[in-house]
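A.B. asks: got a structure for you, letters missing:
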C-alpha cells in the first residue's frame, strides 16, 4: 500500500500536466519578473477578465500591490472591483455550485497555474482559442481541446478563426492548418494582443512564486558570504597547521 501511495504521488504532477494537453508547439514566453509595468498591466488584465471566475486564494491584494509597485490607495480604487479589504485574499465571487453547473466544473484556482503548466503553455493557450460552433461557448482551443472555458479576452483579440490553406502534398491538394487569425474586430492589433497576453502570463508567473526575486537576491548575498568566509576559514586552517610537520 505504501508503494502504491508513493507511486501515485509521483504520477499526479505528470497527470495534471497531461490533462487537456496536445501536441501543439508551444511559443516561447519571454517574461521578465523584474518588469513592474508589465506586472501592473498583467494584474489589471487579471482583475478585469479572470478574477470574476477564477481566484488566487493564496495571495492577498496588499502583498500583490506592494510587490508590483502599486500604491495601496490606487490598487484599492482601480484593481479591487468588488469591495474587499486590502488585506483580503483574492477570491472569486462566483458560487462554486453555479460555476460547476455553467462550466461543467468549478474554475480552478490560478495561484500556482504557472508552476504547474509553465509560462510557455499559458502564453500559447491564451492565443489558441478559435471559433467552434459545436462547443457550448462557441470556441475551442488548440492547446487544450474541448476546454470548458469561454474566450474571455475576445473583445481584445477579436473573433479568432482556425486558418487552413490548400497545398500540394504528395501530388494531391490537401488542407493544411496554418494558424489562428482574428477578424480585426478586437480592441487590440495582433501584436498588441500578444503583448497583453505576455503581461498576463508574467503576472501569473509572479503569483506562483511571489518571493522569487527576493529569494534570488538573498541567495546571491549568501554565496558572497560563503566565499568570504571560505577565505577566513582557509587562513585559520593554515595558522592552525603551520607548526604541524
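C.D. replies: Yep, it's here. These figures come from a predicted structure and were not determined experimentally.
A.B. asks: all contacts plus neighbour counts: C-alpha atoms, from now on.
C.D. replies: OK.
A.B. asks: Quick one: the strands in the protein, in order.
C.D. replies: Using DSSP state E, the strands of the chain run over 56-60, 89-90, 129-131, 139-141, 160-169, 172-182.
A.B. asks: Let's have those in a markdown table, adding distance to residue 74.
C.D. replies: Formatted as a markdown table, these follow (distance: least, C-alpha to C-alpha, whole Å):
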| stretch | distance to residue 74 |
| --- | --- |
| strand 56-60 | 16 |
| strand 89-90 | 16 |
| strand 129-131 | 33 |
| strand 139-141 | 35 |
| strand 160-169 | 34 |
| strand 172-182 | 34 |
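A.B. asks: dropping in the other structure now:
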C-alpha cells in the first residue's frame, strides 16, 4: 500500500508543480442581474469578437428579449450586414479564410465560460503581452503561443511580461504576469470594466436560463421540504404496527 501511495504522488507531482506555476486567475466578479453590464458586453462582443468567433447556439432575438434590448437598438447596434433578428449569432469570417490567416478555425465561444470559467476568460483577455517571436507580436500568460491577435490592444495598451527566474540552472525563465508599459485609449479601470462586461455576457450566453433555474430551484427545494412533512408522518403511520 505504501508503494502505491508513493507511486501516485510521483505521478501527480509534475501536475501539481505545473499548477503552482500557472498565472493567478483574477476574480471576474460578474453579476448576471446587472442587465446594463450584459447589454454593454453584447455590444463589445459583436463589435470586437464576432468577426472571428461565433455564438452558434444563441439567437439575436433571444438575446434581445433576455437583456431588455428593444428592436430599434437591436437593429442599430447588434445586427450588421444582412443578419436578421431570428438568426443565430454566427461569425462573419469563413473557415477557409481563418485557416489561411491563423492556421486554425477560431472556436465558438458559447460555452467558453462553462469550460474555462468566467475568471479564466476575464484574466485571459487582460493577459496579452508583447512578444516579437509570435506572428502577431503578442503572447498570452494563460495561453502560451496563442494564435489570436490582441484585438483589444489599442484599448488596453502595451504590456510586457513579468519573468520569474528559472527553477533549475540553465532552465528557461517563466512568465508569471504582465505589466502595463503604455496605456491605450482606455484607463486600466475602464478596460477592466469592459472586459468584465464581455465576460458577464459570455457567462450569460453559456446558460441563458441560469437565473431562472436558480429562481425555480428555490421553489423546488421549498416544495420538497414541505412534502417531507406529510411523507414522514405517512411513514410513521404505515410502520406503527411493525414497531
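C.D. replies: Looks like it arrived, so ask away. A quick note: this is a predicted structure, and the numbers were derived from the prediction, not measured.
A.B. asks: follow-up on the earlier one: turn the strands of the first structure into CSV, including mean neighbour count and distance to residue 239 of the first structure.
C.D. replies: Compiled in CSV, the strands of the first structure are given as follows (neighbours: other C-alpha atoms under 10 Å; distance: least, C-alpha to C-alpha, whole Å):
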stretch, mean neighbour count, distance to residue 239 of the first structure
strand 56-60, 17, 52
strand 89-90, 20, 56
strand 129-131, 23, 69
strand 139-141, 23, 69
strand 160-169, 14, 73
strand 172-182, 13, 70
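A.B. asks: For residue 115 of the first structure, which of these is the nearest?
C.D. replies: With C-alpha to C-alpha, the closest approach to residue 115 of the first structure among the strands of the first structure belongs to strand 56-60: 13.3 Å.
A.B. asks: which helices and strands sit right next to the closest one?
C.D. replies: strand 89-90 (3 or more C-alpha pairs under 8 Å, 6 or more residues apart in numbering; DSSP states H and E).
A.B. asks: For the strand it packs on, give me the average deviation versus the second structure.
C.D. replies: For strand 89-90 of the first structure, the mean deviation from the second structure after alignment is 0.2 Å (mean C-alpha distance after the TM-score superposition for the first structure).
A.B. asks: which helices and strands sit right next to that strand?
C.D. replies: Using 3+ C-alpha pairs under 8 Å, 6+ apart, the elements in contact with strand 89-90 of the first structure are strand 56-60.
A.B. asks: mean shift between the strand it packs on and the second structure?
C.D. replies: Mean deviation for strand 56-60 of the first structure: 0.7 Å (mean C-alpha distance after the TM-score superposition for the first structure).
A.B. asks: and of the strands of the first structure, who's closest to residue 244 of the first structure?
C.D. replies: strand 56-60 (58.7 Å).
A.B. asks: Break down the second structure into its helices, ranges please.
C.D. replies: In the second structure, the segments counted as helices under DSSP state H are 2-21, 35-44, 60-67, 71-77, 95-102, 112-116, 118-125, 153-156, 188-206, 210-238.
A.B. asks: And those: which comes nearest residue 140 of the second structure?
C.D. replies: That would be helix 118-125 among the helices of the second structure, by C-alpha to C-alpha, at 7.2 Å.
A.B. asks: now the closest one: how far from the chain's centre is it?
C.D. replies: Here the centre of helix 118-125 of the second structure is set off from its chain's centre by 6 Å, with C-alpha atoms, centre = their mean, to the nearest Å.
A.B. asks: average distance between stretch 218-230 of the first structure and the second structure?
C.D. replies: With mean C-alpha distance after the TM-score superposition for the first structure, stretch 218-230 of the first structure departs from the second structure by a mean of 1.4 Å once superposed.
A.B. asks: what range in the second structure matches that stretch?
C.D. replies: Under TM-score structural alignment, the match for stretch 218-230 of the first structure in the second structure covers residues 216-228.
A.B. asks: dump the residue contacts of the residue nearest to residue 51 of the first structure when sequence neighbours are not counted.
C.D. replies: Leaving aside its sequence neighbours, residue 51 of the first structure sits nearest to residue 92 (C-alpha to C-alpha, 6 or more residues apart in numbering; 5.7 Å). Listed by C-alpha atoms under 8 Å, 6 or more residues apart in numbering, the contact set of residue 92 of the first structure reads 51-55.
A.B. asks: Residue 159 of the first structure now?
C.D. replies: Residue 159 of the first structure touches 130-131, 182-186, counting by C-alpha under 8 Å, 6+ apart.
A.B. asks: Check residue 149 of the first structure too.
C.D. replies: Going by C-alpha under 8 Å, 6+ apart, the list of residues near residue 149 of the first structure reads 103, 137.
A.B. asks: Matching it against the second structure, which residue comes up?
C.D. replies: With TM-score structural alignment as the criterion, residue 149 of the first structure matches residue 148.
A.B. asks: Give me the aligned partner of the residue nearest to residue 51 of the first structure over in the second structure.
C.D. replies: By TM-score structural alignment, residue 92 of the first structure lines up with residue 91.
A.B. asks: what's the distance between that match and residue 50 of the second structure?
C.D. replies: Applying C-alpha to C-alpha, to the nearest Å, the value for residue 91 of the second structure to residue 50 of the second structure is 5 Å.
A.B. asks: next one: residue 192 of the second structure
C.D. replies: Using C-alpha to C-alpha, residue 192 of the second structure is found at 20 Å from residue 50 of the second structure.
A.B. asks: for residue 131 of the second structure, same thing?
C.D. replies: To residue 50 of the second structure, residue 131 of the second structure is 25 Å away according to C-alpha to C-alpha.
A.B. asks: And for residue 146 of the second structure?
C.D. replies: 18 Å.
A.B. asks: same question, residue 225 of the second structure
C.D. replies: For residue 225 of the second structure, the distance to residue 50 of the second structure - C-alpha to C-alpha - is 45 Å.
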